[in-house]
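Undergrad: Got a sequence here, can you model it:
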Amino acid sequence: MELSAPLAVPAGPRSSWAALRRLGPYLRPVRLPVGAAAAATLGALLCGLAVPLVTQRIVDGPLSTGDAGAAVRPILLVAALGAAEAALFYARRKLIARPTALVESRMRADLLAHLLRLPVAFHDRWPSGQLLSRAVGDLVVLRKFLAFAALFLVVNSVTVLVGLGVLFLIDPWLALVGLAGAAPLLLVSYFYETRYKVAARATQDEGGHLATLVEETMLGIRVVRAYGQGRGRLAVFRAQAERLRTAELRVVRIMAALSTALLVLPELGIAGQLGLGAVGVANSTLSLGDLVAAVTVSTYLRWPTECIGWALAETSTAAAACDRYWEVRDTPPGLTDPARPRPPVRPARGHLRLEHVEFRYPGAGRPVLRDVSLELRPGETVALVGATGSGKTTLAALVPRLADVTAGRVTVDGVDVRELRLADLRAVVGCAFDDPLLSSLTVRENVTLGAPEATDDAVWEALRVAGAADFVAALGPDGLAVRVGEQGMSLSGGQRQRIALARAIVGRPALLVLDDPLSALDLHTEAEVERALRRVLRRSTALVVAHRPNTARMADRVVLLEDGRITARGTHRELLAASAAYRALMAVDPRPAGETHDDGVVVR
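TA: Predicted coordinates for the structure are as follows:
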């Protein structure tokens, strides 16, 4: 476990406004409620903007004439405008909440669906914490942007334009003075927005790194404690948290400078209006009501103006989040269904052929597999044996099409696997890997992952075949309903592997791909599962990646893979006799079974 190197994520483009424009397909279905929310917001702001005009009438009318009775109706109108403003803001919240939450959920579902289609190599390259931060944190940012910042950016811009129009109607000179104070905000906002955009992206990336670090530490907590690396891991966490804090403080400093400008410049404009207006009132070229109305409108426009600056900053954050989202979504899926899929053979026989197969990882200098040809007849079990790095797991992954060959072809029942729908292929092929990963679900849900329609009787039968029925029954009155904990860590390694084996066979697939299915079993359990496997293998075709003599001995034939090529074929006994490389891998004496060493040890 890495304790010092900083976590990396593939670099993507800096945030761009184009990424936000790509939200169009998600917004079109909810455009009516979003438009209604925008209209309600604009109506509320215009109600507030009308109050200074009513105030002008009160000052120049009842207040100047001393007619208190004439002020009642304008005052009631102000109260009505205030009530309408509050009601319209309430309507905005009600109208905007559901559609933006719907956009968020659809984007999250589409992201997960895309992640499930991406090749395994992509997931090997991308830290899971970065993917998690995009699926959760970044989409929350986008939802809040759509519900608040985007709405107010548009509505407040309209409000400011209308407010300026009102100011010009009241007095053009006062409007120009107010505009002179507000105009520099455009330059200031652009200056800080470009810096905020970069800082916001850096903060989101650092947050993803920290999420990855926490996840890896929690998942590897046993290793961390076993090696006494708690302090070292904490030091790495503190260093990463400090990088995140530095990035966040940079965002705060930029926002503080922007907020200061947004507060000071409009105030200078209002001060200029008061000075010019005072001269006008003194010279009787401007009424007191006009001055009060102009200053009140300018004061009212302070919040929309400040809000525009805040919304621009939030837009930068949303653009960065959107870029991070599309970085993943734009990755082309490695494996897709063919445009014109062929129907699978019914009933499936499990006849597997590999014809001159080559496989090369993207960017690799040499292929992992070279000119591999192999046939598994229906009902036959073939063990695949080889040293670490010889290509065994890669070859096994080609059968359920977890990866595609770069040359040659793989067929099941005579049909190229690339011509079958993935769902049809994987209904025929059952898999159990050497890393028996389980989800934090019930035993039943883990076993029926690939066969959700399986009955409880079928699940128990699969568990019995895998040698797992007894310990599952001991978990509780209804062992199938017991949750196994995150990654199945509440179970032993052997128990996890037996549940993974049950998962592979519960759907009674015609073809089994088993990657060292006995690796995590003790000798007693291995013997039990071996006996059960023999029953299963009699009714299925099976390709078994083997590391133990007992596993290879179960096979009808054994294939030796060396440096990506098949170098020997035969039964377990034949290869023991003929291949020194095979004997070295199996660590078995070449003499026939039952022959006794000088020290009395019997070779099986």
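Undergrad: When you work out contacts or count neighbours from here on, use the C-alpha atoms and nothing else.
TA: Fine.
Undergrad: quick one, strands of this protein?
TA: For the chain, the strands defined by DSSP state E cover 352-359, 369-376, 381-386, 407-412, 415-416, 429-432, 511-515, 541-545, 557-562, 565-570.
Undergrad: do you know how far the nearest residue to Val30 once chain neighbours are set aside is from Thr317?
TA: Of all residues not flanking Val30 in the chain, Pro99 sits nearest, at 5.7 Å (Cα to Cα, 6 or more residues apart in numbering). To Thr317, Pro99 is 21 Å away according to Cα to Cα, to the nearest Å.
Undergrad: Tell me where the stretch 151-300 of the chain has helices.
TA: 172-182, 184-219, 221-226, 230-282, 288-329 (DSSP state H, counting those that start in this stretch).
Undergrad: Tell me which of these is the most buried.
TA: For those, the largest average neighbour count (mean count of other Cα atoms under 10 Å) is found in helix 288-329, namely a mean of 23.
Undergrad: Next, the second sequence, to be compared with the first:
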Amino acid sequence: MRIRDLPYPDPGEPDVRSGFRLMLWLWRSQLGGQLKALAWGTLHMAAVASFPLAVGMAVQAATERSGDRLVLAGALTVALGLAVTVGDTMLHRAAVTNWITAAARVQQLLARRTAELGAALTRRVAAGEVVAVSTGDIEKIGWFVEAVSRFGAASLTTAGVCTALVVYEPLLGVVVTLGVLVLVSAVLPLLPPATRRADAQRAKAGRATELAADTVAGLRVLRGIGGEELFLDRYRRASQEVRRAAVRTARMWSLIDAVQVVLPGLLLIAVVWLGTRLALDGRVAVGELVTVYGAVTFLLFPLRLFQEIAMAYSFSRPSAERAARVLGLRRLTRAGAARAGGDARLPHGDLYDPVSGLLAPAGDLTAVVCGDPDAAGRLAERLGGHGTGSGTDGPSVLLGGVALDDVPLEAARTAVLVQDKDPVLLSGTLGELLDVPSSGAVAPGRALEAAQCGDVLAALVRAGGAPDGDPMRARITERGRSLSGGQRQRLALARSLVADPQVLVLDEPTSAVDSHTEARVAGALRRLRAGRTTVVFSSSPLLLDRADRVVFVSGGEVTAVGTHRELLADEPGYRAVVAREAGGDDDNGTDGTAGTGRATAGTAGVREPRRHEQMEENA
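TA: Okay, here's the model as predicted:
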């Protein structure tokens, strides 16, 4: 694989049983590139290691006044120089290619897993951990995978040089070989504590990244409640912990560096002293002494690579563990469940969740009321097929009697679309925002009208980002930060209506919208989605009164089903949730009282979201 050929047509299926197995799988996946780097690295280091031989030959030829041998030594030096140049250049190309392609493979795998899990991903792992893996971690993983081939070249060259020294000058060769073994043995005991300190540093850095990501995501709300300083102090403390951990790690690596300088220096002094004694005794020629000295000096270079591979492993192992943990998440865990293949036909019929007992008849507008907003979000994810696969969420949701887990991912997402309570708007034009896969039955204009986006379009045009006054060409900033909460909700609703899925699940689609707009949205939603299955999670009476049926969920299970008026009159728990701001439980079950309670709840139920929306606009 060349860099120009990225991305991979298929990044493959990684081994995620552990971080080490993941890195080993990455190494095997680019075996050709690793062998190239090993070959070029061996050529480069062997050529560098042979320079002392050429220098020794030249010195010996000069002492013996041999012109022919001096010419031979010069020619050998030129040849070795060319070999070093070619080997170093090609090694660098191969090493960088291995690094980038390994990182790109992990990045593609992460993107595939993120797309597969969707909104369920951040419920099973922290958003900050996903950010850490997809940014700094993939570089560290690629570093180690790439360094393996250079370490292999250094090992082969070191073994070859030591063997050649033993053959060339046995006494000095044995001393050098034993000295190299002592150097490696002296460094090995220092690596485990260095690795532990590096792990602690990476863990603290990961927590700091998670805190930063969560803070940025909630910055608007923090500004509204004046909580910036609180979170700033938390991040400052986390940052200082990372700094102290980094200092402790640096101290250990500094000690390893010092050992790598002192011990080779002592070895070099011992070799020079012994070689000088042998030369004075006439047992070693001057050229041979120069050759041995140069070889010992060269051995300091591969020893540095031994330290690099140890450092690369210590930093990449926790990164690989995190990557393996994220890549190990699966949408499916049941035996025999379909993955990418299988029957891609879209199922039709009622939507049924066997865990909660929720049934949404085909073609109806079903409203779901939950006392716990978090439970409502989890149930909405389950209805979209995103809540399953963890092994703890129970059997799959059924659509027309077919388990969504048994349907290929693309077909499942085409059939069921879930809009969560905090939808994301990507930067771009309004036309690009609404350019989504769809049935083509709902035009963008109809969707915008149904979502009551007239004031949003006017605001976009007034902002000056719409050439020729065309709102479809107006620019939307990242995550729609220039818009209020209610405006973002309505644009997201319009996008979902354009998609026109067979089943549309909306989680609190109008929580930040005023009551008059909410009433118009409820009526338009019912008309536009006529004949299509729609499930709305909401406690707003304005939406509930427009539903064909209302389902009350308490404790994770369906406890009552009926119309809004019936449940308001006959179900105290339902009335306590829907009309809680109108005085809580109301035991008066007459239609008039129920209607009054519903109207009051409708007014009160939107007062707090509007105050929150105003807070966001002021922030």
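Undergrad: could the strands of the first structure go into TSV alongside distance to Glu215 of the first structure and mean neighbour count?
TA: Shown next, in TSV, are the strands of the first structure (distance: least, Cα to Cα, whole Å; neighbours: other Cα atoms under 10 Å):
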stretch	distance to Glu215 of the first structure	mean neighbour count
strand 352-359	32	21
strand 369-376	34	19
strand 381-386	33	27
strand 407-412	37	20
strand 415-416	39	16
strand 429-432	25	25
strand 511-515	27	26
strand 541-545	30	27
strand 557-562	36	23
strand 565-570	38	18
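Undergrad: closest one to Trp303 of the first structure among those strands?
TA: Trp303 of the first structure lies closest to strand 429-432 among those, at 61.2 Å (Cα to Cα).
Undergrad: quick check: the closest one aligns to which part of the second structure?
TA: Alignment of strand 429-432 of the first structure against the second structure: residues 416-419, by TM-score structural alignment.
Undergrad: who's in contact with that stretch?
TA: Residues outside stretch 416-419 of the second structure that contact it (Cα atoms under 8 Å, 6 or more residues apart in numbering): 380-381, 383-384, 492-493, 496, 501-507, 509.
Undergrad: Closest one of the residues you listed to Val131 of the second structure?
TA: For the contacts of stretch 416-419 of the second structure, the nearest to Val131 of the second structure is Glu381 (21.8 Å; Cα to Cα).
Undergrad: Quick one: residues contacting the closest one.
TA: With contact taken as Cα under 8 Å, 6+ apart, Glu381 of the second structure is in contact with Ala119, Ala120, Gly387, Val418.
Undergrad: Where do the helices of the stretch 351-500 of the second structure begin and end?
TA: Going by DSSP H, counting those that start in this stretch, the stretch 351-500 of the second structure shows helices at 373-383, 409-415, 430-433, 444-450, 454-462, 485-499.
Undergrad: Please tell me how far Asp205 of the first structure sits from Ser16 of the first structure.
TA: Taking Cα to Cα, one finds Asp205 of the first structure at 15 Å from Ser16 of the first structure.
Undergrad: scratch that, His597 of the first structure
TA: Using Cα to Cα, we find His597 of the first structure at a distance of 74 Å from Ser16 of the first structure.
Undergrad: That's all I had, so thanks and see you.
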